[in-house]
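Colleague: Show me the folded form of this:
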Amino acid sequence: MAQVEDVPMSRQEFSVAYDGPTRADDHSIDVRNLAPALMAFGKLLREANTEFNGKKSTTKVLVVSDFEHKCFNINFKLVVGLYEQAKLLLGIDQVKTAKEVLECIGLLKGPLAGGGVVAAGGISFIKYLQWRKGRDVIEEKTDTSRSGTVKVTIKGDGNSVYLTPEIYNLSKNARALRATQDAFLPLGQDGFDTMRVSNEAGAIAEEFTPKEVTDIAASCAKGIEESKEVNEPEIEEIPAWLSV
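Modeller: I've put the predicted structure just below:
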């Protein structure tokens, strides 16, 4: 069995800034809002990586806090361990890098389509939640002519969208939906009303306004309700060595 240090790693840095017009030079944030948000990013990224790369792929989210003018900024580094190097080298099972995981979630924009859109299957996880606005889904149908993407239809105009199977499954994952809710928890508190995500070069990749966050939160609540999943303690598997 490969040792931990032999596992190939994919790394991607990004930052999240909570901001608002009334923040002025106040660089503080209530720990009761910050702590759940930090934990939420870790949970969301782990759930997404498991969906895209399988349970054998490990995930580590590192964070270093930073303070900037008129906002509270957090620097993250996502580290994805690709358990079987052959999959990465040969392209088997479409292994996704840390950057691609962030693009599929909707925290970074993909190179093939702007606005958080995932070209191969429609829109990203967060963009789907924003688009749905908590509305009822009337039909979900797998389209075999589009590499198994799922066509989701809701009531109203412009009422259909395509999702990759992984993003569709993530949208049904109550743990991922709860984590998404908590990631936006500081907004609406203490003058924070906007969340910006920047790439490792410092360029803004995504910005979420109060209206967009309201739509995302409504879809999270609806999805959690639909899942009917019992809120059980989260159990994380970690490797261990036993010597006798």
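
Colleague: For the rest of this, base every contact and every neighbour count on C-alpha atoms.
Modeller: Fine.

Colleague: Whichever strand or helix holds T153: how far from the chain's middle?
Modeller: Here T153 is covered by strand 149-154, with elements defined by DSSP states H and E. The gap between where strand 149-154 is centred and where its chain is centred comes out at 20 Å by CA atoms, centre = their mean, to the nearest Å.

Colleague: Tell me where this protein has strands.
Modeller: The residue ranges that make up the strands of the chain, judged by DSSP state E, are 9-19, 58-68, 71-81, 117-118, 122-123, 137-143, 149-154, 160-163, 194-199, 204-208.

Colleague: want to put them side by side, so please do this one too:
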Amino acid sequence: MDADDVSKASFTIAYDGASIKDGSMDVRDLAPALLAVGQLFDAANRALNGSDAPSISVNVQATKEGSFEIDLTVVQTFLDGMKTFLTGDFVTAAINLKELVFGGGVAVGGLIFLIKRLRGHKPSRIEKISDDTVRITIDGQTIDVPLKLLRLYQDVAVRKAYEELVVIPLQKDGIDEFKVLEARQEIASVKKGDSTYFIAPEPPSTVVVEDVRRSAFSIVSLAFKEDNKWRLHDGNNQISATIEDADFMHRVDSNVIRFAKGDVLVCEVKIRQVQTGQGLKTDYTVVRVLEHRPAPRQIDLFVEEQAAPVPEPEQTQDPPLSA
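Modeller: Okay, here's the model as predicted:
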């Protein structure tokens, strides 16, 4: 592979604080942070360049003492025929990707700057002022940033990786600051007090299916406290359901209805499936209890009734023949 087929960008990340002044850091804190760097660049690469983006890797080079510093290199590899990546619609190689993620160059403070500037607030206005620049209005002030930087800010995977890299280490006692350096000069930093802005927001939930149907359930367990859910079984799966039928609940609370093992409820149930950041979530709500069927209390056998005897016809005796 030619040298022209590889793009590299070097930088240093550092954690600072009283517990790591000797240049050592607990591997249980370090390992997730290093993995998060790789995940961060993978996610940024996919967000900006799509699923067919050139492969990217992050390599560790060395460590420094004083604070805990790690030198890293982002390596982006281009396949044959993809050299237009450098001047086409793709982000301009590893160095520009690094600048968008951390700062420096055209992106100024990069994603760290934008997250700290917005402080978890939703902009009041976003307008596109050129093909590659947007103007963000927040708290009555405006900032102009690259469109690609805004796309990274909105990407869930990128924000999750930043949370692993920044928030989790800074929650530890004795680790007070995260820094990014280039050529030994600091280009971005996050102090412990600002780390909460880097917690990844949950994406909005979307209702995929909402349906009301008639179903039968056996009762696994009851709940009588407000907002508690009943555990029911549909014959195949156990579910947790909210009971909305106020009249039914009143009769239960008043002991008008009693339950025993094996009882079945025939219900009008609403099933609501929502797509969230964690995947698909299903909620069950019993809108109305149509019927309470107690468990059978005796074995149902068919007993034949004995037929009444049929009376025999009377025997008549013929008179004796005369001689």
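
Colleague: Can you give me the TM-score here?
Modeller: A TM-score of 0.72 describes the superposed chains when it is computed by TM-score structural alignment, normalised by the length of structure 1; 206 aligned residues with a CA RMSD of 2.6 Å.

Colleague: follow-up on the earlier one: helices and strands around the strand holding T153 of structure 1, which ones?
Modeller: In terms of contacts (3 or more CA pairs under 8 Å, 6 or more residues apart in numbering; DSSP states H and E), strand 149-154 of structure 1 is packed against strand 137-143, strand 160-163, helix 165-171.

Colleague: For K228 of structure 1, find the nearest of these.
Modeller: Within those, the stretch nearest K228 of structure 1 is helix 165-171; the backing value is 13.5 Å (CA to CA).

Colleague: Need the single longest helix in structure 2, by residues.
Modeller: For structure 2, the helix with the greatest residue count under DSSP state H is helix 27-49.

Colleague: Average offset of that one relative to structure 1?
Modeller: Per the superposition on structure 1, helix 27-49 of structure 2 and its aligned residues are separated by 1.7 Å on average (mean CA distance after the TM-score superposition for structure 1).

Colleague: Next, the angle from that helix to helix 147-154.
Modeller: Counting by axes from the mean of the first three to the mean of the last three CA atoms, to 10 degrees, helix 27-49 of structure 2 points 130 degrees away from the direction of helix 147-154.

Colleague: In a markdown table, list the strands of structure 1 along with distance to L177 of structure 1 and mean neighbour count.
Modeller: A markdown table is the format used below for the strands of structure 1 (distance: least, CA to CA, whole Å; neighbours: other CA atoms under 10 Å):
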| stretch | distance to L177 of structure 1 | mean neighbour count |
| --- | --- | --- |
| strand 9-19 | 18 | 20 |
| strand 58-68 | 18 | 15 |
| strand 71-81 | 19 | 22 |
| strand 117-118 | 19 | 25 |
| strand 122-123 | 16 | 22 |
| strand 137-143 | 16 | 13 |
| strand 149-154 | 17 | 20 |
| strand 160-163 | 16 | 21 |
| strand 194-199 | 17 | 21 |
| strand 204-208 | 17 | 18 |
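
Colleague: For V134 of structure 2, see how far away the spatially most central residue of structure 2 is.
Modeller: The centre of structure 2 sits closest to Q278, judged by CA atoms, centre = their mean, with a distance of 1.7 Å. Distance check for Q278 of structure 2 against V134 of structure 2: by CA to CA, to the nearest Å, it reads 30 Å.

Colleague: Same check on F90 of structure 2?
Modeller: 18 Å.

Colleague: thinking again about what came up before, can you add distance to V101 of structure 1 and give the strands of structure 1 back as a markdown table?
Modeller: A markdown table is the format used below for these (distance: least, CA to CA, whole Å):
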| stretch | distance to V101 of structure 1 |
| --- | --- |
| strand 9-19 | 10 |
| strand 58-68 | 11 |
| strand 71-81 | 9 |
| strand 117-118 | 11 |
| strand 122-123 | 13 |
| strand 137-143 | 22 |
| strand 149-154 | 17 |
| strand 160-163 | 15 |
| strand 194-199 | 13 |
| strand 204-208 | 14 |
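
Colleague: Onto which residues of structure 1 does stretch 143-161 of structure 2 map?
Modeller: Residues 161-179 of structure 1 are where stretch 143-161 of structure 2 aligns, with TM-score structural alignment as the criterion.

Colleague: What is the end-to-end distance of the matching stretch?
Modeller: Taking CA to CA as the measure, stretch 161-179 of structure 1 stretches 23 Å from start to finish.

Colleague: can you pull the buried residues of it?
Modeller: If you call a residue buried by 16 or more other CA atoms under 10 Å, then stretch 161-179 of structure 1 has these buried ones: 161-168, 170-179.

Colleague: try stretch 85-95 of structure 1
Modeller: The neighbour-count check on stretch 85-95 of structure 1 (16+ other CA under 10 Å) flags 88, 95 as buried.

Colleague: And for stretch 272-285 of structure 2?
Modeller: Judged by neighbour count using 16+ other CA under 10 Å, the buried positions of stretch 272-285 of structure 2 are 272-275, 284-285.

Colleague: Which of these fall in strands?
Modeller: Secondary structure from DSSP E places 272-275, 284-285 of the buried residues of stretch 272-285 of structure 2 in strands.

Colleague: And those, which two are furthest apart?
Modeller: Put simply, by CA to CA the two of those set farthest apart are Q275 and T285, 17.5 Å from each other.

Colleague: Quick one: the strands in the stretch 201-323 of structure 2, in order.
Modeller: In the stretch 201-323 of structure 2, the segments counted as strands under DSSP state E, counting those that start in this stretch are 206-221, 230-233, 238-243, 264-276, 279-293.

Colleague: got these as JSON lines, with distance to I138 of structure 2 columns?
Modeller: Compiled in JSON lines, those are given as follows (distance: least, CA to CA, whole Å):
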{"stretch": "strand 206-221", "distance to I138 of structure 2": "27"}
{"stretch": "strand 230-233", "distance to I138 of structure 2": "45"}
{"stretch": "strand 238-243", "distance to I138 of structure 2": "41"}
{"stretch": "strand 264-276", "distance to I138 of structure 2": "27"}
{"stretch": "strand 279-293", "distance to I138 of structure 2": "31"}
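
Colleague: looking at the ones you listed, which is closest to N59 of structure 2?
Modeller: Between N59 of structure 2 and the strands of the stretch 201-323 of structure 2, the shortest separation by CA to CA is 31.4 Å, and it involves strand 279-293.
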